[in-house]
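Asks: Here's a sequence, model it:
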Amino acid sequence: MQVKTIIKSTLLACLLFTSANAMQELVRGNGAEPATLDPTLGEGIPGSNIMRDLYETLMTEDKEGNVILGQASSYTISDDKKVYTFKIRENAKWSNGDPVTAHDFEYSFKRGVDPKVAARYSWYFKILGIKNGAAILEGKKPVSSLGVKALDDKTLEINLHSPIPYFLMGISHVTTAPVPKKIIERYGKNWTKPANIVTNGAYKLQEWVVNEKIVLTKNDMYYDKAKVQIDKVTFVPIPEQSTELNRYKAGDVDYTDELPKSKYQSLLKSIPNEVKVLGRVGTYYYYLNMKKKPFDDVRVRKALSYAVNRDIITKKVLGTGEKPAYTFVPNIVSGYTAPVPEYATWTQKERNAKALSLMKELGYSKENPLKFEILYNTSEQHKRVALAIASMWKTSLKGSVVVSLKNQEWKTYLEEKKSGNYQVARAGWIGDYNEASTMLDLLTVGHSSNSSFYENPQYDKLMNIARSTTDDIKRNKLYADVDSIVARDMPIIPIYQYSQARLVKSYVGGYPKVNPLGAIYTKHLYIKK
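Replies: The predicted structure is shown next:
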């Protein structure tokens, strides 16, 4: 009896140990194939989702999006709020065991503004207010003059040209992550391949099969590895939401990037605990290429904007918590009150009538229609919205507008938009930090995401004043004035304020109830089963 009891106890202990130490794996749907895994060169949500797991910045975010210490163990701010001094964690390491140093951050920041590198997010270092950032981007000063300097291996000093209230929030963005100089110099453009890459975040890259999967495994060199519970995460690019839903139902995916809007209500009834919805600092909009006629005429831009029935888009086409957008900055932004443009107070019937009047004034009619394409990246959601808007324009404008749709895969879409090879293009922007400038900066001259090619000196002047205004109330008032200029000049058509609806299996723990930027790090998740 005693022997049997001992054997049973031993078996039970082994089973409990095995269960407690079982490999935790997660499969995340990720929309599109990322363009790159180089944080300096990256852009777009698909890449950011992965790079947040691979790299860690000086400041990072907790699971609810609050800014906390990351690779920095502490920091000090000068009395004039223009000099930030960061201490790098003594136990911060790259995945190959090398220490992460202040020199890595200095190299990364300067690489980001180097015109020879041509990073898509180079503008970001300008809006962070780093000394000489703007002059370097304009070719007026050398890269070496950027106000970022390693004082020693573990001390980084960043000088700003003026106080920037959102600076700490801003440097939590993955664009400001360190990159390994010696690895980049050794492998060049191939440094992000699985055999070559080193990372400093909670995960490291194990496998990358283009258009199939990107596999990350836990980084044993990460200073906070004891708190990381998911051992392996696989990101799968699935552009079509219906396909992603089928794979989710089949058990191939634990966490979707999105869900089909048409299925939202039925999913809410059948699996309510697995439907997750977050409000987000972001706006879905259409770019109007002002370098192409007739979109250089504000009357065309206003007519097209007025004739979009945002209530139908948000309630009928989407229906997952989105809100109609009449301004660029969403209401969810911390401390911000959006202006109410005059056209937002009209009924849709009044907006349609004004739009038709403008088209007639311009000489467009059913017999002489305005013809153009809507460019969008491959996605059922984007197609549904584009079809709905095209129908609204056709009906409300009495045939004076004829629209065709053009879809491209993610990388090609980005290039078409960047080069200006389009007339009207769908776009969306999720804030890089929770402040109004994260949206409004996109329409400043020289911004790489100003795909409308909008130029307004008054707009840029107000943005420059706002960035250095430390009083929150005054700064947000300036932002509201800038937002009103967007409504007046209509370089974009704001359509709706984002919400993020996705499916997450009930055995996945740690998913937040609040996260305005929608930045979900795998290190904050865990498997409950």
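
Asks: going forward, measure contacts between C-alpha atoms and count neighbours the same way
Replies: Fine.

Asks: So Glu90, which state does it fall into?
Replies: coil (DSSP: H, G, I helix; E, B strand; the rest coil).

Asks: no wait, Tyr376
Replies: Taking three-state DSSP, the label given to Tyr376 is strand.

Asks: in the stretch 251-400 of the chain, which spans are helices?
Replies: 264-270, 298-306, 310-312, 342-345, 348-361, 380-396 (DSSP state H, counting those that start in this stretch).

Asks: okay, those helices, which one's buried deepest?
Replies: A comparison of those by mean neighbour count, using mean count of other C-alpha atoms under 10 Å, puts helix 298-306 on top with a mean of 23.

Asks: Return the list of helices and strands in contact with that one.
Replies: In terms of contacts (3 or more C-alpha pairs under 8 Å, 6 or more residues apart in numbering; DSSP states H and E), helix 298-306 is packed against helix 348-361, strand 492-503.

Asks: so which of those comes closest to Ser404?
Replies: Closest approach to Ser404 among the helices and strands packed on helix 298-306 (C-alpha to C-alpha): strand 492-503, 17.6 Å.

Asks: From the chain's centroid, how far away is that closest one?
Replies: 12 Å (C-alpha atoms, centre = their mean, to the nearest Å).

Asks: One more, so I can put them side by side:
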Amino acid sequence: MGRRPGSRQGCAARTWLHRAGADGQRRQRPVRGCPRQQLAVGGQHARFDRVPHRSTLQPRRLDDPGRRWTDVASRRPRGRLGRGRVRRHAGSNPPTDEPRRPDHPPQPAPWRGGSRRGDLARRRRCVADQPSRWDASSRNERLARGVPDLALDLPSPTDGGRTYTFRLRRGIRYSNGALVRPEDIRRALERTLIMFRDTYYYGAIVGASACVSRPRRCDLSRSVVADDRNWTLTFHLRRADPDFLYTLALPTAYAVPAATPARDAGSHPLPATGPYEFASYKPGRVVKLIRNPRFRVWSADARPDGYPDEILWKLGLTPAAQVHAVETGRADVAFDGVPPSRLTEVETQHASQVRDNTQAGTTFLFLNTRVPPFDDVRVRRAVSYAVDRGAIVRALGGPDRAQATCQILPPNFRGYRPYCPFTLERTAAGIWQAPALSQARRLIAASGTRGARVTVWIPPNHRPEGAIAVVLLKQLGYRVRAKRVGDYYAKIGDSRLRIQAGVNTWFPDYPAPAAFLNAMFSCGAFRPGTGSNLNASEFCDPRIDRAIARARTLEVSDPALASSLWSTIDRELVDQVPVVPLVNPKHVDFLSPRVGNYQYGPQWPNLLLDQLWVR
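Replies: Presented below is the predicted three-dimensional model:
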């Protein structure tokens, strides 16, 4: 959806203040001369006032123009749309400018399982920029495309895929007035390598490994060459990396001033390049973003202007409290979604305020292909035949919370073609129908593994799926123990623990098939004895590896052929069953009646908060 037409002139917007008095009633200070416009978003809830303004984009309304819009609640900060304040409630995570260790992912939502995604994305997204990013107008992952951001264009690699030269935009300034220079992007990557102590994203850059092993001597000036005369930035890689442009669109490449130290900025955020800048941060209480007065729109696709004048995150509300805040008019968006216990009520009483989207993620039961009994493909296939995916959907709250799947790639993702061989009745539609217990029991009998001991590891955010998996394996004749683990995500990456099975959800770092299939199932993804193994199934098939490598190479030269090849790889992995796909989670956003221009983008965090507006 595009922007709302209107003028930014002739109307001085004021913030609406909401206070609960002793009688429980809200006290409000009105806006003079302007229509009331507020948005609340975040981990808890938020409100704002704004004046509509003109945009470089043509309006594309998906909602009724006559609707009245309102506040948002979530565990993330809230924002203002246009000229006014957006208040939003969030969880306890700070608005850090820093990258997170990839082996310690945050858990902002119950679906957030095995992704390496850091917390900074959801807060820095409104204030920071990198060489490229995903088109803000893309509405699903299948259509997502990379567009230049700080760069003028996306370069084609030279030297056999080992050299990229970016021409950067001139005249962009930070919120403190300093000029954004080519070396600032290099510094961002140095800080990422030093603070992550991991080469996962940028290991192809010459010298990246040295930055990780000797962080105090980290210097990428020979491999990431900044030319202040021609305003270019040239990357030299030690090997071709087909995903390099994707990783440069991640928050880990947000430009920072070249003198920025390689340590956590704490409660003193770094200067901004985007439409907003950090105004204040009170740990555990509130985060406030205000308009960056030095921002100008240089690319409507990559970096459109925002609507709110302020984004105010109040930290610390549960999803249920966020929903209540929207219902009572204290918030505009329940950013963390609607909990299952409230879903029926919300959909019945506030149907026009609900937006549900299938997320670009897959929940699955991983099976260790190197540990009995799951080192036998017949056993893995038996589990996929027998699992009742419909029961899992019901346990998670019904079809508005999840949809059954037999595949690794989610719907609306490039390379996805419906395919389900493990169902009671196979159809041309490739959709799961019902469990096939008789086929499963025949495979178990043929494997001779009935009666083996199996331990299923279950994290706190996947207990319904874990409980169903335990019952299923017992039905198949195994002696099963459920192991509920608090620090689950720090342990499943350690192959030395010989974990047999566990429940997880994977959300890719960027909307490309490689971020699923290469990241989790390539031989290189299996990192034994490191504690940071992403390939929990310990799966390795050289033939599939070669196909993955070819598909990644084709992404640049022939995207259509690459997509077809990714579909084939997805099906082959489904047949090999390193994981048993269960469901694709859905996210339900709950909006106040005043909120408009709702947009759900291709990259997490998907709700484009800075594009919301109210009246």
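
Asks: TM between them?
Replies: The TM-score (TM-score structural alignment, normalised by the length of structure 1) is 0.77; 492 aligned residues with a C-alpha RMSD of 4.0 Å.

Asks: rewinding a little: turn the helices of the stretch 251-400 of structure 1 into TSV, including distance to Ser499 of structure 1.
Replies: Shown next, in TSV, are these (distance: least, C-alpha to C-alpha, whole Å):
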stretch	distance to Ser499 of structure 1
helix 264-270	13
helix 298-306	21
helix 310-312	15
helix 342-345	20
helix 348-361	23
helix 380-396	13
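
Asks: Contact partners for Pro269 of structure 2?
Replies: When contacts are counted by C-alpha atoms under 8 Å, 6 or more residues apart in numbering, Pro269 of structure 2 touches 96-97, 278.

Asks: Which ones among these map onto strands?
Replies: Among the contacts of Pro269 of structure 2, the members found in strands (DSSP state E) are Phe278.

Asks: Looking at the contacts of Pro269 of structure 2, which is nearest Ala204 of structure 2?
Replies: Asp97 (24.0 Å).

Asks: ok, that closest one touching Ala265?
Replies: Yes. Applying C-alpha atoms under 8 Å, one finds Asp97 of structure 2 in contact with Ala265, separated by 6.6 Å.

Asks: Compare the two (neighbour count), which wins?
Replies: Neighbours per residue, other C-alpha atoms under 10 Å: of Asp97 of structure 2 and Ala265, the larger number sits with Asp97, 25 against 13.

Asks: Structure 1: which residue goes with Pro380 of structure 2?
Replies: Pro isn't right for residue 380 of structure 2; it's Arg. Aligning on TM-score structural alignment places Arg380 of structure 2 opposite Arg301 in structure 1.

Asks: can you count the residues close to Leu405 of structure 1?
Replies: 15.

Asks: contacting residues for it?
Replies: Neighbours of Leu405 of structure 1 in contact, by C-alpha under 8 Å, 6+ apart: 373-376, 386-387.

Asks: how about 7 Å then?
Replies: Leu405 of structure 1 makes contact with 373-375, according to C-alpha atoms under 7 Å, 6 or more residues apart in numbering.

Asks: what do you get for Val148 of structure 1?
Replies: Counting by C-alpha under 7 Å, 6+ apart, the residues that Val148 of structure 1 touches are 106, 157-159.

Asks: mind redoing it with 10 Å?
Replies: For Val148 of structure 1, the contact set (C-alpha atoms under 10 Å, 6 or more residues apart in numbering) comprises 83-85, 102-103, 105-110, 130-133, 156-160.

Asks: Now which of the residues you listed would you call buried?
Replies: 83-85, 102-103, 105-110, 130-133, 156-160 (16 or more other C-alpha atoms under 10 Å).

Asks: Just the ones of the residues you listed in helices?
Replies: Using DSSP state H, 102-103, 105-110, 133 are the members of the buried ones among the contacts of Val148 of structure 1 that sit in helices.

Asks: Format the residues you listed as JSON lines; extra columns: distance to Pro512 of structure 1.
Replies: Formatted as JSON lines, those follow (distance: C-alpha to C-alpha, whole Å):
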{"residue": "Ala102", "distance to Pro512 of structure 1": "32"}
{"residue": "His103", "distance to Pro512 of structure 1": "34"}
{"residue": "Phe105", "distance to Pro512 of structure 1": "30"}
{"residue": "Glu106", "distance to Pro512 of structure 1": "33"}
{"residue": "Tyr107", "distance to Pro512 of structure 1": "34"}
{"residue": "Ser108", "distance to Pro512 of structure 1": "31"}
{"residue": "Phe109", "distance to Pro512 of structure 1": "31"}
{"residue": "Lys110", "distance to Pro512 of structure 1": "34"}
{"residue": "Gly133", "distance to Pro512 of structure 1": "35"}
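
Asks: and which of these is nearest Tyr526 of structure 1?
Replies: Out of those, the member with the shortest distance to Tyr526 of structure 1 (by C-alpha to C-alpha) is Phe105, at 30.1 Å.

Asks: Ignoring the adjacent residues along the chain, who's closest to that closest one?
Replies: Spatial nearest neighbour of Phe105 of structure 1, excluding adjacent residues (C-alpha to C-alpha, 6 or more residues apart in numbering): Pro178 at 4.7 Å.

Asks: Can you get me the start-to-end distance on stretch 525-545 of structure 2?
Replies: Using C-alpha to C-alpha, to the nearest Å, the end-to-end distance of stretch 525-545 of structure 2 comes out at 10 Å.

Asks: With stretch 534-544 of structure 2 instead?
Replies: So stretch 534-544 of structure 2: terminal residues 17 Å apart, C-alpha to C-alpha.

Asks: give me the stretch of structure 1 that it matches.
Replies: Using TM-score structural alignment, stretch 534-544 of structure 2 pairs with 449-459 in structure 1.

Asks: Would you mark the buried spots in that stretch?
Replies: Neighbour-count burial for stretch 449-459 of structure 1 flags 449-454, 459 (criterion: 16+ other C-alpha under 10 Å).

Asks: TSV please, covering these and showing secondary structure and distance to Thr199 of structure 1.
Replies: Below are those laid out as TSV (DSSP: H, G, I helix; E, B strand; the rest coil; distance: C-alpha to C-alpha, whole Å):
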residue	secondary structure	distance to Thr199 of structure 1
Ser449	coil	27
Asn450	coil	31
Ser451	coil	32
Ser452	coil	35
Phe453	coil	36
Tyr454	coil	38
Tyr459	helix	39
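
Asks: Now render those as JSON lines, adding distance to Asn49 of structure 1.
Replies: JSON lines is the format used below for those (distance: C-alpha to C-alpha, whole Å):
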{"residue": "Ser449", "distance to Asn49 of structure 1": "19"}
{"residue": "Asn450", "distance to Asn49 of structure 1": "23"}
{"residue": "Ser451", "distance to Asn49 of structure 1": "23"}
{"residue": "Ser452", "distance to Asn49 of structure 1": "26"}
{"residue": "Phe453", "distance to Asn49 of structure 1": "28"}
{"residue": "Tyr454", "distance to Asn49 of structure 1": "29"}
{"residue": "Tyr459", "distance to Asn49 of structure 1": "32"}
